[in-house]
Every structure is written in C-alpha cells, then in structure tokens.
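**Q** coordinates only, sequence not included:
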C-alpha cells in the first residue's frame, strides 16, 4: 500500500467523485439520483463498473459522466464452475481499479454496492481515497459486507440496518428518490401507453431483469384483471409475449427509461418485487403496492425483510412467491385496491427529510479530510 495519499487536483479545478455499483438497476438508481445533484454543486462525476453490465447501459445515457469498465466476478451463493474463475477476475479488477484511481485522482469514491463495486472499493483504499458506501436493504448485501472495513461511512436507508454495520460507521440518511420520478405526468403516461382515463391503471414491475413468476401470474389472469384494471407491464428483457398484444387494456414493455416517471404517475397501484430503492420511490409517490419479494431460494432474503417492514407500516400487501396462486394473487390485489385510500393516507404521513442532501454533505466532508 502506498505511503502517501494521492495528490489532489490543483485549486480551482472541480472536485472529482468516482461512483461505482452495478449488476442490477437497483445498484445504480441511487447513483443516478446523486450524480446530477453533485454536478450542480460543482463536482465532476466519473463512474467505474463492469465492461458491459446494466450499469454501463444506464450511465452511458448521462451527459458529462466518463465511464471506466473493469474486470469483475460475481459473488455467488450457489455452486457454479464460474466460481473457480471469479477470484482471478476480481483480482484483475482490483489491479485495474487501483491503476485507474491512481491516474484519475478522485477526491471520494461512492459505492452503491453489487459485486462490481468490490474491486473499486479495494482500489480506492489502496490509494487512500475515502470511500462512502450506500446500503439500501434492511440487512447489508454480501458486497457491502466485504467492502465495509475499507469505508469511512456507510449510509443506510432503514434505521434498523445500523445494528448490522460494524465500526460505528453507519449513518441513517433514509431513502434516495430520483428527482425525475417526482415530475411525472399522469396525462402523458396515459397518452404514451394509449390507455384511457377513468379506469384504474396498475403498473407491474419485476425489476430490471423481469420476473418470470410475476409475468406468468399476470398473463394467466388477464381476463379477470382487465375487467377492473388497465395494466402497464414492464416484463424484462426477452420476456414479451406476442400472444397478449391484442388484449384490451394491457400494455407490455421490456423496459422503459424516460417514460417511467409518466407511467408511474398515471398508475394507481403497483405490483412489484421488494427491492428497497423501488419500494421507497413508490412510497414517496404514494403508490399502494402489492409486493412479491424474491424467495430465499433465489436470494439472501433481503426483499422479504423489506416487504415485511413496509407491511408493518401499512404501505402494502405482501404475497410470498411460494403463495403465488391465481386465487391468492387476485385476492391480494383486490384488498390493495379496496384499501388504497387508507394506504395513501399512511404514506402521506411519512417524512424522510432530505436524504440526498445528507449524503452530499457526507461526501463534502470526506473530500476535505
């Protein structure tokens, strides 16, 4: 490890922040919310992630953000032949990140987590660049647990998460909501999706990769669903079903970008997985949710904890994936629709202050140390 910290850019040049995080849209969305805020405060934003992951696709859409791809490995919890190769990919990524960070000389590294972030955090620590981590879920993910010893602060969304962070590093900031979502237009959403006003719209999201189980449940029940609702179904890459295109009141898309704020705005209810970033955004927008969290067989169980926390607060209905029968699905959505006004009232009493501003203040402080 070097004996001296990196030389900082000369006075008068903008401070420089390197973002990292990826593997799923949830590991990028907080960065997408923070980048324009920090740019407006005079920061130069850079991004480091995998060479071809979803984080590159999302960041490439932004202006004035240079992207740097490195080698990464996936932190799997199951047996796979790739597990033998991944430590070498991670080691290669650490070397690449170390060299890039030494050349780029960022003042701070901000990590949203995901397996791609581990080499970047290690490369920053080796260069003595302060690292701030963000943890969205109620319990820390594997990548953030690995990175925690090398961070100066860990920003948490749930207050309960602080108990899982070692070293008195946790700072409860609350959820980060992308500002563009707050500017959606219901009228534009209906016009873009060619749906009609007056009949409630349900937005269905299975995450950036989609959800086969949710997609199948929705399509099996289209006749019953479209009697009461209009449906906007974000089904994931490669998951479109051409046989459903003629169903009245049903619109399906693999993924949307610029249209998402308007589609959320025109929706009365949401059916979703229980990733923390998404559900806190729906909370901020007062959208009652039917949450179908990833099962423990397909995850570490973080979405189950997120969903239970929201159910206890009265913001949603929860249906476990193992209980996802047609009857249970329609009944849970019916209860959500019947209770929607009471749920919105409870959501309206939630006040999270200014989480993005709190993180920006931590980043400012770290850059001066």
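**A** Thanks, I have the structure now. Quick caveat, the model's predicted, so the values are computed rather than measured.

**Q** contacts, neighbours, all on C-alpha from now
**A** Fine.

**Q** Identify the residues contacting the longest helix seen in the chain?
**A** Criterion DSSP state H: the longest helix present in the chain is helix 86-104. With CA atoms under 8 Å, 6 or more residues apart in numbering as the contact definition, helix 86-104 has outside contacts at 6, 70-74, 118-120, 122-124, 126-127.

**Q** That helix: what's the following helix or strand?
**A** Reading on from helix 86-104 to the C-terminus, the next helix or strand found by DSSP states H and E is strand 108-111.

**Q** Show me what secondary structure element comes after that next one.
**A** Per DSSP H and E, the first helix or strand lying C-terminal to strand 108-111 is helix 117-126.

**Q** so what secondary structure elements neighbour that following helix?
**A** helix 86-104, strand 108-111, strand 131-135, helix 142-147 (3 or more CA pairs under 8 Å, 6 or more residues apart in numbering; DSSP states H and E).

**Q** Need the ones you listed in a markdown table (columns: mean neighbour count and distance to residue 364).
**A** Putting the helices and strands packed on helix 117-126 into a markdown table (neighbours: other CA atoms under 10 Å; distance: least, CA to CA, whole Å) gives the following:
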| stretch | mean neighbour count | distance to residue 364 |
| --- | --- | --- |
| helix 86-104 | 19 | 18 |
| strand 108-111 | 27 | 9 |
| strand 131-135 | 26 | 11 |
| helix 142-147 | 19 | 21 |
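
**Q** between the ones you listed, which one is nearest to residue 290?
**A** Closest to residue 290 of those is strand 131-135 (CA to CA; 23.2 Å).

**Q** Check it against this one:
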C-alpha cells in the first residue's frame, strides 16, 4: 500500500488555500492536509481568526504559528511583531520537524515566509501561489525558495523566474460555481447590489453606504456584509439585508446573482469578480501592502468592467452617483465583464492542485 503523503498549507489568503485543499482531497484520498496560521484575528486580539474558523469548519487540522512582521505604521503592536520574528522562525522549524510534511503549499504573507524557509533548510519542497497582480515582498522572497510559483494574472508571470512560474488563475471554491438554487435572502426581484468589505467587513465602506441605503432601495435590492462591529448601525428598511458575515453558500448565491459588487479590492474579491464576469465598484484599502488593492482593481477598471473610487475623497453622495452611473451604462459593463471572464481560468484550484501533486510524486 502506498505511503500516505502529508501537505502543510500556510499563508495569508485562506479562501484560495481552502479551494486547493478541497480540490486535492476530491481526487486524492491518500493525503493528509494540515494548515499552519494565526489562531487569532489580529495582533493582541483574543478572537478566533478567519483562517482558523474556516479550516476547522472544513475538518482540516490547524496548528498555530505566531510569526512576527514589520508594519508600515509603527505602534506598540509593531514592536511586538518585530520581537516575534525570530520566534516565528523557531516555531516554523518546530512545525516542520513535528509534522514532517512531504510538501509545503504557501499562499503568501508573513506567516508563510518562515515556514517556507524552514522547509527549505530541512529539504522539504514548497510551492507558492501569488493571488495579487503585484507581488508583495514576502512572496517575492518565498519565490526564491519555492520549486514552483503559481500566479493568478498573466501580467504577474514576469515578476518571477520563468522556468518555475506557471499561470493557474485564482483558485476559487467550487461553491462559487454552484450556488444554492433558492435565495437565502428576504429580498424582492429588483437589480441586486452586494456590498462587501471582505470577510470581516469594512467600517469606512459601511459609513459610506448607510446614509444612501434608502435612496438605493427605491430601485435596487442590497445585501450588505457589514462585519460584526457595525451591524447594529445598519438601517432597517425594505429591500436591504445587512449581516455581519455571509457564510459560503449565502455568499456564493449573493455574488452569483449580483448585478453590481461594491467593495474592497482584495485579491479574492477581484478574482471572483473577474472569473464570474461581474461588474464592480472598488474602494481599495489605502494602506494595503505595496498598494496591492489599487493595482488589483485598476486592472479591471482598465479593461472596462469596473470603476475604482479613491477612499480619501469619497462621500456617500459621490458613491451614490457612481452606482447610478454604472447602471446607466450597465449593458456596456456587462458585455465587457463577460468577455474578460473568458480570459481567466475557472479551474484555478485544480491547476494548483495538479502542480502540488506533481511535486508530491517526486517527494
């Protein structure tokens, strides 16, 4: 009987990691998958992280690693993060030695960096996936040690060594292509807007949307993922459904039926919009690393499927005007979105899984 193989997954983008893990388990029964990541949401917090919650929900094993990092704005928590950097490498060595994985699969970020380097020093091969259009520092360093680098965008191939870089597209969870048939939301049949600030919501985005909800619901239905902190401030009006969090089936239904997506422009949101052929209004997070959210969103604006709004000068009135402008020219946006979607692989999770299995076959 063939020896079971073990895969150690780690990194900052959990939903594509989950998508790849699902793809691996679907076709390969003789593998075990373990995730290494942060067990708390932010530095100094006691609340469970999104990655820990999703991994546990999927039934995969999760091990905690408290890796340090250097942030752009120096605070007391930054000092704690810097202090933890060497301990992160020690913890990474401990995880690699105790788990003895056959391959490490990285999804970038400061947590993945010490794990990949520790694996390299222990002769454990690694593969990494870059979700964003413009790679961050951590993934550029990880790319030096990885045997294979997978990227979401064609333009990103040039940022890594050509002999080990492959375009796979963004791994999306299978549910994004097979949403529930029946709506989980008590809304009418008006054109649907989904507002999302990512998995934890975005307070700034909420403050822009709340004042214009009554104007919008005259013509549109709205699903608004506010995050926990702001749900109590959401207005109570017809055709508007506010929730702290959208679980996977509900989110799949919402984005699948959305006529317009309004939100931040993290790699996953932009990738989903592109692959699913959706139209979007993006408000990039101003302080995202390497300005990656702006770069992600700007690409879709350039090809004519989306608009990018600068948070600094944005008001509720300007956001309302932008939404109305999109719908006035909706047919043109829809046509471009469908055209562009054909350029993005829909089987990114399977493509990355195939690359992982190719490395495993020689491990």
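**A** All right, it came through fine. The structure displayed is predicted, hence computed values, not measured ones.

**Q** For the two chains, what TM-score is obtained?
**A** Remark: TM-score between the superposed chains equals 0.89 [TM-score structural alignment, normalised by the length of structure 2]; 348 aligned residues with a CA RMSD of 2.0 Å.

**Q** hmm, back to that, could the contacts of helix 86-104 of structure 1 go into TSV alongside neighbour count and distance to residue 139 of structure 1?
**A** Output for the contacts of helix 86-104 of structure 1, formatted as TSV (neighbours: other CA atoms under 10 Å; distance: CA to CA, whole Å):
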residue	neighbour count	distance to residue 139 of structure 1
6	17	33
70	22	27
71	21	27
72	24	23
73	21	22
74	17	19
118	30	18
119	29	21
120	33	22
122	24	21
123	24	25
124	28	24
126	21	27
127	22	28
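
**Q** what stretch of structure 2 does stretch 282-289 of structure 1 fall on?
**A** Across structure 2, the stretch matching stretch 282-289 of structure 1 (TM-score structural alignment) is residues 273-280.

**Q** Endpoints of that stretch, how far apart?
**A** End-to-end span of stretch 273-280 of structure 2 (CA to CA, to the nearest Å): 7 Å.

**Q** swap in stretch 283-292 of structure 1?
**A** 16 Å.

**Q** which stretches of structure 1 form strands?
**A** 16-20, 44-50, 66-70, 108-111, 131-135, 153-156, 170-172, 201-205, 230-234, 250-253, 269-272, 289-291, 316-318 (DSSP state E).

**Q** okay, the ones you listed in TSV with distance to residue 359 of structure 1 next?
**A** Output for the strands of structure 1, formatted as TSV (distance: least, CA to CA, whole Å):
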stretch	distance to residue 359 of structure 1
strand 16-20	13
strand 44-50	15
strand 66-70	22
strand 108-111	10
strand 131-135	9
strand 153-156	7
strand 170-172	9
strand 201-205	28
strand 230-234	30
strand 250-253	34
strand 269-272	27
strand 289-291	27
strand 316-318	28
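
**Q** Matching residue 217 of structure 2 against structure 1, which residue comes up?
**A** Matched to structure 1 by TM-score structural alignment, residue 217 of structure 2 sits across from residue 226.

**Q** which residues does the closest residue to that match other than its chain neighbours contact?
**A** Sequence neighbours aside, residue 249 is the residue nearest to residue 226 of structure 1 in space, at 6.2 Å (criterion: CA to CA, 6 or more residues apart in numbering). When the contact criterion is CA under 8 Å, 6+ apart, the partners of residue 249 of structure 1 are 195, 226, 229, 230, 231.

**Q** any idea how far residue 67 of structure 2 is from the counterpart of residue 249 of structure 1 in structure 2?
**A** Alignment note (TM-score structural alignment): residue 249 of structure 1 maps to residue 239 of structure 2. Distance of residue 239 of structure 2 to residue 67 of structure 2, computed by CA to CA: 44 Å.

**Q** Distance-wise, check the most centrally placed residue in structure 2 relative to residue 122 of structure 2.
**A** Residue closest to the average C-alpha location in structure 2 (CA atoms, centre = their mean): residue 268, at 3.3 Å. Between residue 268 of structure 2 and residue 122 of structure 2 the computed distance is 31 Å (CA to CA).

**Q** same check, this time on residue 316 of structure 2
**A** Taking CA to CA, one finds residue 316 of structure 2 at 53 Å from residue 122 of structure 2.

**Q** With residue 5 of structure 2 instead?
**A** Distance from residue 5 of structure 2 to residue 122 of structure 2, by CA to CA: 17 Å.

**Q** can you redo the contacts of residue 249 of structure 1 as CSV with neighbour count?
**A** Listed next are the contacts of residue 249 of structure 1 as CSV, based on neighbours: other CA atoms under 10 Å:
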residue, neighbour count
195, 21
226, 18
229, 19
230, 24
231, 25
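
**Q** List just the nearest of the residues you listed to residue 172 of structure 1.
**A** Using CA to CA, residue 231 comes nearest to residue 172 of structure 1 of these, at 35.9 Å.

**Q** Verify the stated contact: that closest one with residue 202.
**A** Yes. Checked against CA atoms under 8 Å, the pair residue 231 of structure 1 and residue 202 is within contact range at 5.0 Å.

**Q** now the helices: where do they sit in structure 1?
**A** With DSSP H as the criterion, structure 1 has helices at 29-40, 54-59, 86-104, 117-126, 142-147, 186-193, 212-220, 222-228, 260-265, 276-284, 302-313, 326-338, 340-348, 355-368.

**Q** among the helices and strands packed on helix 117-126 of structure 1, which is nearest residue 159 of structure 1?
**A** strand 131-135 (11.1 Å).

**Q** and the closest one, which stretch of structure 2?
**A** Strand 131-135 of structure 1 maps onto residues 126-130 of structure 2, going by TM-score structural alignment.
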